[in-house]
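Student: just coords:
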């Protein structure tokens, strides 16, 4: 029989055992909740999921390795796992949704929606993590959102070079993320006028300059980081390049890659059914038919080629088909078709008839009419629609475009009547050739917000494609359009610029960096302020045109008023007026560029070492280039005034100014090398649009004449 002392001892022992068990459970909980560096993670995904989810998982595995040196054991079947695991899948896959039901995991919040996702800790003490998408892209977005929020991987890291901070452990016990698109249905990029990307990834040869946009050998090396970045920014559509020819095996490889990534693919607005007009002409020339090509006179010639291309594009189920009829070189069809109607109503009927035929050909190629299609009203199309001269298939999304040289939606956008139950979208530029921006960013967050807000207010929210040219220079504007395209309520422009500066350069220097960017965007000379301050700005492409024009004047060529899209640029009858305007315009802007450079240099001193390279390439190199272009135009304008004055002494002074212009361009070419380090080596090898080497050559030869 136990005495009182024995009972007390037993009670104490029981308490101690209970406490030890509690400590053990707590220790186990810590092991479960905190994933430690150098551990192995079990990942499960059903084998029937779309390949794009698997490719996004490969990126996640790489992210885990970079952040925590964690290895992943990824198996393509669904099963229970002891210890920590990540379960990934889409509700569009019955095997995955059945598995979630079996485990009593509630997915009702995203079920039946488009591109939604949730990322949740589940199970005892949060021992498992589920990344579920309502569909394929929803699952992909969920994977990348986990990388962004939990691992700290910035969506632009492939372009900024900013590695995420290493972590010793991750608290995975209470993760709960859910989101989906709320504003634009289709959201994507148009990689257009991609001379730098092509020169950087392809083999540069003597034919490149004359054939820059049909050489895609090696372009897949650029396409991979573009697609990954697009998906990390929750884009769902891509026009991967200019003038893609699916009959070329290397170009069809690009289409295949976009499909495998889980992205939708569409076509350039001058490529209805994926074929551009010059390719139609070449098709018949290869058959020995050298007659002038005219859709008005011989529509059957176009239709034969359209059927050929539609049959090849129909192999892919992720196509948003482009419909339309334009001429060679992105001009109206009547610019090179002598038989085209001369009246607006006749032209509208011609284009509407071609679009109806294209829609019919797609139905034939697919065997059904359940497909997405767009018609981009670029330039003349907006006016024809406004006048009531265009009609479209009822399922086709009508795309209103901004005016490229201004990045502003025009009067027609606001004035055209919307049809009930019709879908509408917009095509917008954060980059544009030939007036710019191209090698320097110029479309400010304020301008982007102003125009996308108008699109939302007008109901043009079914489609948003953004022209981003070579992407690398336009990261700020590209990321902003992606953010407010996903959810327009996300960011006011001023707050976005501040947050972007902190995100990419750090909390301590964010304010100074934001001021530097504001100074940069505020330094451009406004050519046209109608309706919006800075509606049309003097940008890099315009500066190239002015330089060439001024060199021609200095070389004694007669002054002519050229016909270009940006009519404001050269809308002068007399050389003296032209010269005077741009001398004063650039002269007024130069102090602002100097102040912007000073602000950028001051911010640079405060930025941490590992962030300085991106700030240099994204702002200082671009600022230096546009400042040099302004100074070049200014010096050449002054030189031209001296020459027109006619005296010998003034012509001698003109030579000095021409040499100063040459020095500015040469200095810019040296500074530009700072953007060609590491993996960016050769970034400007394909510069055939701004073509800085050619500008230097022209100005040097001009100086030689004096």
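Tutor: Nice, thanks for sending it over. Model, not experiment: these values are computed from the prediction.

Student: please count neighbours and contacts with C-alpha atoms only from this point.
Tutor: Fine.

Student: which helix or strand contains the nearest residue to residue 569 once chain neighbours are set aside?
Tutor: Nearest residue to residue 569, sequence neighbours excluded (C-alpha to C-alpha, 6 or more residues apart in numbering): residue 542, at 7.3 Å. For residue 542, the host element (DSSP states H and E) is helix 540-554.

Student: report the buried residues of that helix.
Tutor: Of all the residues in helix 540-554, those buried under the rule 16 or more other C-alpha atoms under 10 Å are 540-554.

Student: what comes up buried for the helix or strand following that helix?
Tutor: Next helix or strand after helix 540-554 toward the C-terminus (DSSP H and E): helix 575-606. Within helix 575-606, the residues scored as buried using 16+ other C-alpha under 10 Å are 575, 578-579, 582-583, 585-587, 589-590, 592-594, 596-597, 599-601, 603-604, 606.

Student: below is structure B, check it against A:
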């Protein structure tokens, strides 16, 4: 006799845990989404307490009902969402990938149906919702909190049990929701103990621990009290009042020894405060950037039982990150046999104002990520994985892949790609779409000679803005902040190097864009919409931004030769490409995605266009100022009138954009 799961299926439980109840309500919603109305009775789904390993569950058909058997909170939550996935066909990123759910009359299970989950490879695993500027101004169902609820649901479906629920004010706003949905909450490495930032509480005081130790400690104690009733993994440490070293604000600490000593003392103090409140408290600390260097040199001492979190460089490589022009690339993993508990902070999205990805996918391949995470597992750094997930939607592909690894320590990339594309795009066009996913990293720009040094969209925007700004400030000097990619004291050398890279990138993305456009025209409607929202959109963003960057460089080089008119025109063309890239983002804001990209303020493609508007005004002033009538006469008047200047101009002065439009008419 088969079990019939349908619209009339009931879910029964005596479990009162709020997070489990929330998951039950979501399963009821999923039944309504996936099942047609019927008068036929449906089998019961019942939650049963049963001896299991921690976080594990069974699904078993028994006496005309489907039992979800588990011992603990997470076991039940994961079992509930597994019913949704395995039986109803609702996948982990159904919300974020707009999965097309086609309701069925019923779902039948054999009477001997049985499934047993296995323990997770990684003990604490989850997301850091960081640089979340797109989520910050996006409403779903007129609720600002709804995207966060769906974010937390997706993470639970992936088997996550831990989250840093946003940055700065957001972490306080969404901490309660995360806790109520069952998560351990943790903290940004610059916000120890989840406490209020010193500079916000005391804006007129120097953020010096030496001067105001009691005030810092009061903030930490208050943070502990606010989270007393939550499951917390306490992050200990001491960085500056931004995402920077504390010694940037306190010049008294100029040696590694002094810096390490202060941080060691503070971490011990925070540790003691947490343990006084809860002797079983779980603590961690980030060995990130400058902190890792101090630890490797032996200047940072931490309590033996806290989890040490090692970090990638923002590009998926387990080495220290580049900060400004400093790029030591020190291996960032525990040495073989190093005692204690270890974990990682890993990025699928990063923000460094240099070359990282934020609104596009990580430009490195799944094979590369697998290799790096295999190293992590071999080093026994499997106690804690926090993945920087940014704004979710641009990064679901890699977030899904990493979640498969934290479940079972390895995941064949080909199997994953086949499953992912089938689940969200359908099996009909699987081969073509997989080729587009694979080609994404192959066409990415290599800006250095290391395997991870591939450029995200920040490279085509932040570097471009820096060069334009430096040219206007002082073209006789190089851009100091760009020595990381071109170590020269000559601005023109920097511009030429960047131009060559961007021309190469434009050629590559032209090929990739054509590949994606050819693919999208062969897809059916359901697959086409998601493909346009994901790979095709990102291909267009990269193409137009790199095209804009290469035109900007050509314009700057013309300006250096004092060909200001030609320079103005080329910079105008560059601006037009950046505006087109921004338009491509906004054009994909259909349905619930309305205004998703309106607050794209970190890469900020539209700001790049704004900076180029300023550059156009600067260039026009160099030749057409201060009275601004010569270019207007040249491009607006007929040739026989342009040189007759009895009256300088008979019309209002044209704006830069109007002059550019006239140039386009003539030159194009």
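Tutor: Cool, got the structure. Bear in mind the structure is a predicted one, so any value in this text is a computation, not a measurement.

Student: so which elements touch the helix holding residue 542 of structure 1?
Tutor: helix 621-645, helix 692-704 (3 or more C-alpha pairs under 8 Å, 6 or more residues apart in numbering; DSSP states H and E).

Student: still on that earlier bit, in this structure the residue nearest to residue 569 of structure 1 contacts residue 439, no?
Tutor: No. The pair residue 542 of structure 1 / residue 439 is not scored as a contact, 11.8 Å apart, by C-alpha atoms under 8 Å.

Student: sec struct for the residue most central in space within structure 2, please.
Tutor: For structure 2, residue 390 is the residue whose C-alpha lies nearest the centre (C-alpha atoms, centre = their mean; 2.7 Å). Of the three states, residue 390 of structure 2 takes coil under DSSP: H, G, I helix; E, B strand; the rest coil.

Student: how about residue 601 of structure 2?
Tutor: Assignment for residue 601 of structure 2 (three-state DSSP): coil.

Student: neighbours of it, how many?
Tutor: Residue 601 of structure 2: 13 surrounding residues under other C-alpha atoms under 10 Å.

Student: what's next to the helix holding residue 542 of structure 1, contact-wise?
Tutor: The contact list for helix 540-554 of structure 1, computed with C-alpha atoms under 8 Å, 6 or more residues apart in numbering, reads 433-440, 558-559, 569, 579, 626, 629-630, 632-633, 636-637, 639-640, 643, 690, 695, 698-699, 702.

Student: what's near enough to touch residue 439 of structure 2?
Tutor: Here residue 439 of structure 2 is in contact with residue 512 (criterion: C-alpha under 8 Å, 6+ apart).

Student: where's it, which helix or strand?
Tutor: Going by DSSP H and E, residue 439 of structure 2 is in helix 430-442.

Student: onto which residues of structure 1 does that helix map?
Tutor: Alignment of helix 430-442 of structure 2 against structure 1: residues 510-522, by TM-score structural alignment.

Student: show me how far the matching stretch is from its chain's centre.
Tutor: Taking C-alpha atoms, centre = their mean, to the nearest Å, one finds the center of stretch 510-522 of structure 1 at 22 Å from the center of the full chain.

Student: stretch 33-40 of structure 2 too?
Tutor: 38 Å.

Student: how long is it from one end to the other?
Tutor: 17 Å (C-alpha to C-alpha, to the nearest Å).

Student: could you do stretch 634-642 of structure 2 as well?
Tutor: 6 Å.

Student: and it, which stretch of structure 1?
Tutor: Under TM-score structural alignment, there's no match for stretch 634-642 of structure 2.
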